[in-house]
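Colleague: requesting a structural model of the entry that follows:
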Amino acid sequence: MTTTIFIDGGAGTTGLEIRERLADRPGLALLTLPEERRKDASARREALNDADIVVLCLPDDAAREAVSLIDNPRTRVIDASTAHRTAPGWVYGFPELSGRQRVAEATRVSNPGCYSTGFIALVAPLVRAGFIPHDWPLTCNAVSGYSGGGKAMIADYESAGAAAPAWSTYALGLGHKHVPEMRAHCGLTYPPLFVPAVVDTLRGMIVEVPLMLGAMPGTHVPATLRATLKDFYAGSPVVRVIDAYDPATLAVERLANTDRLDLFVFGSADGQQARLVAALDNLGKGAAGAAVQSLNLMAGLPEADGLRL
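Modeller: Have a look, this model is predicted:
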């Protein structure tokens, strides 16, 4: 049985990455529109309704419009935009967290944001286990390669050459679009204080959550947090909790060009402080790799097929 796939917005950065992971795979057939009809409303509507699974790589409003154009109960959707990440009726496309069976059976799947993936992977299991209180005031510091800004930012950085900024912070208005899903899918009372930045490398990401363990209720040691994460992700082909590591090698490009997610717990010698750290590729597990992982489950295929592991 062949599953037909239509990528709406397939000419964008994420869409192209997804297409690479699906190319020439048995059991999958990609529906494509000729360039001159790519933005034709009637052609898009036809493709959206002909496909078994649609992957939306569109701005939020365009993604909502695309969903409204689907007029049959058969077509299933993976939305890579922010539009549906906390929407009722949508399954969050993080199989390790939401459950593989839920994703496999879903008709509507929202693909996680890149920063959100790192934060939620670290925090949600520890909240569920009771190590982080739901109402604890969390902060999150993160850096991403400039490909996270799409074609426009890629062009800006690459045209600037040596004049490109080495590091730039942003979202100083404290309203980053990933914060609602970070809060919702970790079950937090308060939104985390999120501090994102862009660095002068094409791809890669580090997401960090510092914890003042000595000020938190209960007695928690870094080794316990690491063991909890390790148990939670046991058997995952994508997520690894790293035991032995050299902190000096934890560069933002650590997992560039892969679909893996590496998690770390660093602790102070007295156990009073910890740094939870996630390393991923913002275009891999942070975007295209996550979409393909969910698509595999929805199509009844092995979870890791086509992924760069």
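Colleague: rest of the way, CA atoms for contacts and neighbours
Modeller: OK.
Colleague: tell me where the stretch 1-150 of the chain has strands.
Modeller: 3-8, 28-31, 53-56, 76-79, 91-92, 108-110, 139-145 (DSSP state E, counting those that start in this stretch).
Colleague: number of nearby residues for the closest residue to residue 19 other than its chain neighbours?
Modeller: Nearest residue to residue 19, sequence neighbours excluded (CA to CA, 6 or more residues apart in numbering): residue 10, at 7.4 Å. For residue 10, the number of neighbouring residues by other CA atoms under 10 Å comes to 20.
Colleague: is it true that residue 10 touches residue 57?
Modeller: Yes. With contacts counted by CA atoms under 8 Å, residue 10 reaches residue 57, the gap being 6.6 Å.
Colleague: so how far is residue 285 from the residue nearest to residue 19?
Modeller: Noted for residue 10: a distance of 18 Å to residue 285, by CA to CA, to the nearest Å.
Colleague: check residue 137 too.
Modeller: 26 Å.
Colleague: what's the distance between the residue of the chain most remote from its centre and residue 214?
Modeller: The C-alpha centroid of the chain is most remote from residue 270, which lies 33.3 Å away (CA atoms, centre = their mean). Relative to residue 214, residue 270 is positioned 9 Å away (CA to CA).
Colleague: try residue 197
Modeller: On the measure of CA to CA, residue 197 and residue 214 end up 28 Å apart.
Colleague: strands of the stretch 151-300 of the chain, residue ranges please.
Modeller: Under DSSP E, counting those that start in this stretch, the stretch 151-300 of the chain gives strands at 167-169, 193-199, 205-211, 239-241, 261-267, 274-280.
Colleague: a markdown table for those strands, including distance to residue 99 and mean neighbour count?
Modeller: What follows is the strands of the stretch 151-300 of the chain, written out as a markdown table (distance: least, CA to CA, whole Å; neighbours: other CA atoms under 10 Å):
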| stretch | distance to residue 99 | mean neighbour count |
| --- | --- | --- |
| strand 167-169 | 34 | 13 |
| strand 193-199 | 26 | 19 |
| strand 205-211 | 23 | 24 |
| strand 239-241 | 14 | 20 |
| strand 261-267 | 17 | 21 |
| strand 274-280 | 20 | 24 |
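Colleague: could those be laid out in CSV, adding distance to residue 96?
Modeller: Listed next are the strands of the stretch 151-300 of the chain as CSV, based on distance: least, CA to CA, whole Å:
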stretch, distance to residue 96
strand 167-169, 30
strand 193-199, 23
strand 205-211, 18
strand 239-241, 8
strand 261-267, 11
strand 274-280, 15
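Colleague: one more to line up against the first:
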Amino acid sequence: MTYSVFIDGEAGTTGLQIRDRLRGRADIRLVQVDPARRKDPQARREAFAAADVAILCLPDEAAREAVALCADLPTRIIDASTAHRVDPDWVYGFAELSPEMCERIASARRVSNPGCYSTGAIAILAPLIAAGLIQPDEALAINAVSGYSGGGKALIAEYESGEAPAHFVYGLSQGHKHIPEIMRQTGLTRRPVFAPAVGNFAQGMAVQLPLHLDQNRSIDALHQALAAHYHGQRFIRVTRSEAIGARLVPTAHNGTNLVEISVHGDDAAGCATVVAVLDNLGKGASGAAVQNLNIMLGLDEAASL
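Modeller: All right, here's what the predicted structure looks like:
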């Protein structure tokens, strides 16, 4: 069987990557709008109507407008924007979050794709909170660095022209758009301090959670809780720190849909850092969207990933 998919906003970074992943698949037919009519609401509505699933790769307000445009159509939607990530009427498209999440995604009409930083942070936090190794009201800090492709066309152009700095920290006002979804999807009740940064590399990401240790929260306990939660998962791997070495590289899983989590530190020193490495354009964006699409259509979850 062949399914029809419309990528609304396919000219953007995420849209292009989704299109490239789907193009050539015998089970997917891409619905496209004439470039001359891509801002024509009627042309877009016709594309929505012709699709089994539409993937929105748009700014937040445009994504809300797109949902309204096709509200009366049977088209199922995956939204890659931030617009619906904390909306209780949308299913959060993180298949590995809980045992029943795949079933919820499979039957959903509306799926919100996780953010890139959020994917790494939630992948670390959710199992540790569920295991009682982190308390929901604990004071936490999340540090992260991403490739510049996550900043969209303007930031990509700045780096490719050589005008951008080698590294910069941002989000210093603590208003980053990913914080609400991190809290909602992990059960955190106390807002974490979030310190994101951008490095001079196109794609790749490392999300770090530093923790103090005690007799209940040891390096081994953290590793075991994460490994148990993700046992048997295709796209999240928990690795012993000694297998990684002294340097952890944010670009290690570029071009894949993989998240690799590892626990580093020393029980005697009483400190640890849990790190998730992923491709911000893979499992952090287009890869997750295609994974969710496959689940919604009842196809192999790993197709084109």
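Colleague: and the residue nearest to residue 19 of structure 1, how far from residue 211 of structure 1?
Modeller: 40 Å.
Colleague: swap in residue 130 of structure 1?
Modeller: 14 Å.
Colleague: ok, which stretches of the stretch 51-200 of structure 1 are helices?
Modeller: 60-69, 95-98, 100-105, 114-128, 150-160, 179-186 (DSSP state H, counting those that start in this stretch).
Colleague: winner for burial among those helices?
Modeller: helix 114-128 (a mean of 23; mean count of other CA atoms under 10 Å).
Colleague: show me what contacts the equivalent of residue 225 of structure 1 over in structure 2?
Modeller: Aligned by TM-score structural alignment, residue 225 of structure 1 pairs with residue 222 of structure 2. The contact partners of residue 222 of structure 2, taken as CA atoms under 8 Å, 6 or more residues apart in numbering, are 128, 133, 263.
Colleague: ok, 10 Å please
Modeller: With contacts defined as CA atoms under 10 Å, 6 or more residues apart in numbering, the neighbours of residue 222 of structure 2 are 124, 127-128, 131, 133-134, 213, 216, 262-264, 272, 274.
Colleague: do residue 16 of structure 2 as well
Modeller: 7, 9, 10, 22, 57, 286.
Colleague: residues near the last one, how many?
Modeller: Think residue 286 of structure 2. By other CA under 10 Å, neighbour count at residue 286 of structure 2 equals 29.
Colleague: the aligned partner of it in structure 1 - nearest residue in space that isn't next to it in sequence?
Modeller: Matched by TM-score structural alignment, residue 286 of structure 2 corresponds to residue 288 in structure 1. Leaving aside its sequence neighbours, residue 288 of structure 1 sits nearest to residue 18 (CA to CA, 6+ apart; 5.0 Å).
Colleague: quick one: the helices in the stretch 201-309 of structure 1, in order.
Modeller: Under DSSP H, counting those that start in this stretch, the stretch 201-309 of structure 1 gives helices at 222-232, 289-298.
Colleague: and the angle for the shortest one with helix 114-128?
Modeller: With axes from the mean of the first three to the mean of the last three CA atoms, to 10 degrees as the criterion, the two stretches helix 289-298 of structure 1 and helix 114-128 enclose an angle of 60 degrees.
Colleague: coming back round to it: distance of the match of residue 225 of structure 1 from residue 151 of structure 2?
Modeller: Counting by CA to CA - residue 222 of structure 2 and residue 151 of structure 2 are separated by 32 Å.
Colleague: between the two ends of stretch 102-116 of structure 2, how far is it?
Modeller: 19 Å.
Colleague: work out the gap between it and the centre of the chain.
Modeller: Remark: stretch 102-116 of structure 2 is offset 12 Å from the chain centroid, using CA atoms, centre = their mean, to the nearest Å.
Colleague: so which bit of structure 1 is that stretch matched to?
Modeller: Counting by TM-score structural alignment, stretch 102-116 of structure 2 corresponds to 100-114 in structure 1.
Colleague: ok so, going back, so which of the helices of the stretch 201-309 of structure 1 comes closest to residue 304 of structure 1?
Modeller: Between residue 304 of structure 1 and those, the tightest spacing by CA to CA is seen for helix 289-298, at 6.2 Å.
Colleague: now for that closest one, which elements pack on it?
Modeller: helix 13-22, strand 53-56, strand 76-79, helix 95-98, helix 100-105, strand 108-110 (3 or more CA pairs under 10 Å, 6 or more residues apart in numbering; DSSP states H and E).
Colleague: turn the ones you listed into a markdown table, including distance to residue 294 of structure 1.
Modeller: Output for these, formatted as a markdown table (distance: least, CA to CA, whole Å):
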| stretch | distance to residue 294 of structure 1 |
| --- | --- |
| helix 13-22 | 12 |
| strand 53-56 | 10 |
| strand 76-79 | 8 |
| helix 95-98 | 7 |
| helix 100-105 | 6 |
| strand 108-110 | 8 |
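Colleague: wait, what's in contact with the closest residue to residue 199 of structure 2 other than its chain neighbours?
Modeller: In space, residue 199 of structure 2 comes closest to residue 167 once its chain neighbours are excluded; the distance is 4.5 Å by CA to CA, 6+ apart. Going by CA under 10 Å, 6+ apart, residue 167 of structure 2 touches 145, 146, 147, 148, 197, 198, 199, 200, 201.
Colleague: max pairwise distance over those: which two?
Modeller: 197 and 201 (11.7 Å).
Colleague: name the residues contacting each of the two.
Modeller: Common neighbours of residue 197 of structure 2 and residue 201 (CA under 10 Å, 6+ apart) are 146, 147, 148, 167.
Colleague: distance to residue 90 of structure 2 added to those, as CSV?
Modeller: What follows is those, written out as CSV (distance: CA to CA, whole Å):
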residue, distance to residue 90 of structure 2
146, 27
147, 28
148, 29
167, 35
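Colleague: ok so, going back, closest one to residue 304 of structure 1 among the helices and strands packed on helix 289-298 of structure 1?
Modeller: Nearest to residue 304 of structure 1, of those and by CA to CA, is helix 13-22 at 10.6 Å.
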